[in-house]
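Asks: here is my input; please provide its structure:
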Amino acid sequence: MISALTYFNETVQLLQQIRDTQLDNIEQAAEICAERIANGGLVFLFGAGHSRMMCEEMTPRQGCFVGFYPLVELALSNHAATIGMNGLRGPLFLEKVEGYADEILNSFKFGPHDAFIIISTSGIRPVIVEMARGVK
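Replies: Predicted structure coming up:
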């Protein structure tokens, strides 16, 4: 029980730290998303690997907000292999291929009222950096 309580307390502490240091940024991002969706745009979401799961959490399902659209590149997120590195070798390689983000972006059409959220735990993989530059 001590481990569970420690986990709970540290999680609450982390959430309070985020609230205390990032609330203005979160509110600003929420306003951008609401304004874009209200004007007929979409909020595109992109994350590679496990960061894709955060995109899926924001993707509409019954009872959720509409207007969020995930850009899921299965080659960067498919961990189905049961041998080797649990299927991670291919996606880890592709995250480093320069120009891959441009190829992903070429598959979609974006409008003037759209917004983009890029999720990454590292923020340094070429596909993430190029995606941010590409949507700018």
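
Asks: switch to C-alpha atoms for all contacts and neighbour counts from now on
Replies: Will do.

Asks: and residue 134, how far is that from residue 21?
Replies: Computed as C-alpha to C-alpha, to the nearest Å, the residue 134 to residue 21 distance reads 28 Å.

Asks: could you also give me the structure for this second sequence? I'd like to compare it with the first:
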Amino acid sequence: MTVDPAKFAQHIADLVRAIPEDPEIVRAAGLFTKAVRGGGVIQAFGSGHSEAVAMEIAGRAGGLVPTSKLALRDLVLYGDAPRSELDRYDLERDPSVARAILDLAPVHPGDLFVIISNSGVNGVVVELATLVKQRGHDLIAITSRAHGEAVASRHPSGRKLIDLADVVLDNRAP
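Replies: A predicted model of the protein is given here:
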């Protein structure tokens, strides 16, 4: 397969130009503002490759916005799980992991959650989103609608991240 660099560049430029017109961006900005003005923290979570996006949200040197990153490794670093738990191939698919991660985190009522998952179907992601909503928090999902809609949920409820989020920021990945 040959990729035309000019067509690729034009496609990316078109996607970037559409960002300010996306009403979900405006809604997300409102939720960020509400959380920060209310003394809340932006709680970011992503597993696998999506953890890189959560790392960009939280923990930046000199950042002015209060942020925190939740991670699978928190089970070992802050909990009592053995190091071998992180070697499980199915860890991000296990819904029970979400409650343990959330219970280890210093979460306050005004916190906003941003959950990142390209597919939005793995058990830990959907369960974390479910728990966050049950506890009354606002939730922003960063995901690929095309990917999420093309695959089945791996959560026992059959739900996906896009079903639970207040705002869905579509990364437009195929």
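
Asks: OK, contacts around residue 111 of structure 2?
Replies: Contacts of residue 111 of structure 2 were listed using C-alpha atoms under 8 Å, 6 or more residues apart in numbering, and they are 35, 39-43, 137-138.

Asks: just give me the match in structure 1 for it.
Replies: Mapped onto structure 1 by TM-score structural alignment, residue 111 of structure 2 lines up with residue 114.

Asks: relative to residue 40 of structure 1, how far out is its match?
Replies: With C-alpha to C-alpha as the criterion, residue 114 of structure 1 and residue 40 of structure 1 are 8 Å apart.

Asks: at which residues are the strands of structure 1 located?
Replies: Using DSSP state E, the strands of structure 1 run over residues 43-47, 68-70, 115-119.

Asks: ok, now which ones touch the nearest residue in space to residue 91 of structure 1 that is not next to it in sequence?
Replies: Nearest residue to residue 91 of structure 1 in three dimensions, chain neighbours excluded: residue 76, at 4.5 Å (C-alpha to C-alpha, 6 or more residues apart in numbering). Counting by C-alpha under 8 Å, 6+ apart, residue 76 of structure 1 touches 48-49, 90-92, 94-95.

Asks: pull the most distant pair out of the residues you listed.
Replies: Spatially, the most separated pair among the contacts of residue 76 of structure 1 is 48 and 90, at 12.1 Å (C-alpha to C-alpha).

Asks: between the two, point out the one with more neighbours.
Replies: Each of residue 48 of structure 1 and residue 90 has its neighbours counted (other C-alpha atoms under 10 Å); residue 48 has more, 28 against 14.

Asks: so that one touches residue 122, yeah?
Replies: No. Taking contacts as C-alpha atoms under 8 Å, residue 48 of structure 1 lies outside contact range of residue 122: 10.6 Å.

Asks: ok, now how distant is the most centrally placed residue in structure 1 from residue 4 of structure 1?
Replies: In structure 1, the C-alpha closest to the average C-alpha coordinate belongs to residue 119, at a distance of 3.1 Å (C-alpha atoms, centre = their mean). Counting by C-alpha to C-alpha, the separation of residue 119 of structure 1 from residue 4 of structure 1 is 28 Å.

Asks: over to residue 116 of structure 1?
Replies: To residue 4 of structure 1, residue 116 of structure 1 is 36 Å away according to C-alpha to C-alpha.

Asks: which of these two has more neighbours?
Replies: Neighbours were counted for residue 116 of structure 1 and for residue 4 using other C-alpha under 10 Å; residue 116 has more, 20 against 9.

Asks: what sits closest to that one if chain neighbours are left out?
Replies: residue 44 (4.7 Å).

Asks: so what does the one you found match up with in structure 2?
Replies: In structure 2, the residue matched to residue 44 of structure 1 (TM-score structural alignment) is residue 43.

Asks: need the contact list for that match.
Replies: Residues counted as contacts of residue 43 of structure 2 (C-alpha under 8 Å, 6+ apart) are 58, 67-70, 111-114.

Asks: just the buried ones from the residues you listed, in PyMOL syntax?
Replies: PyMOL command restricting the contacts of residue 43 of structure 2 to the buried ones, with burial defined by 16 or more other C-alpha atoms under 10 Å:
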select buried, resi 58+67+68+69+70+111+112+113+114
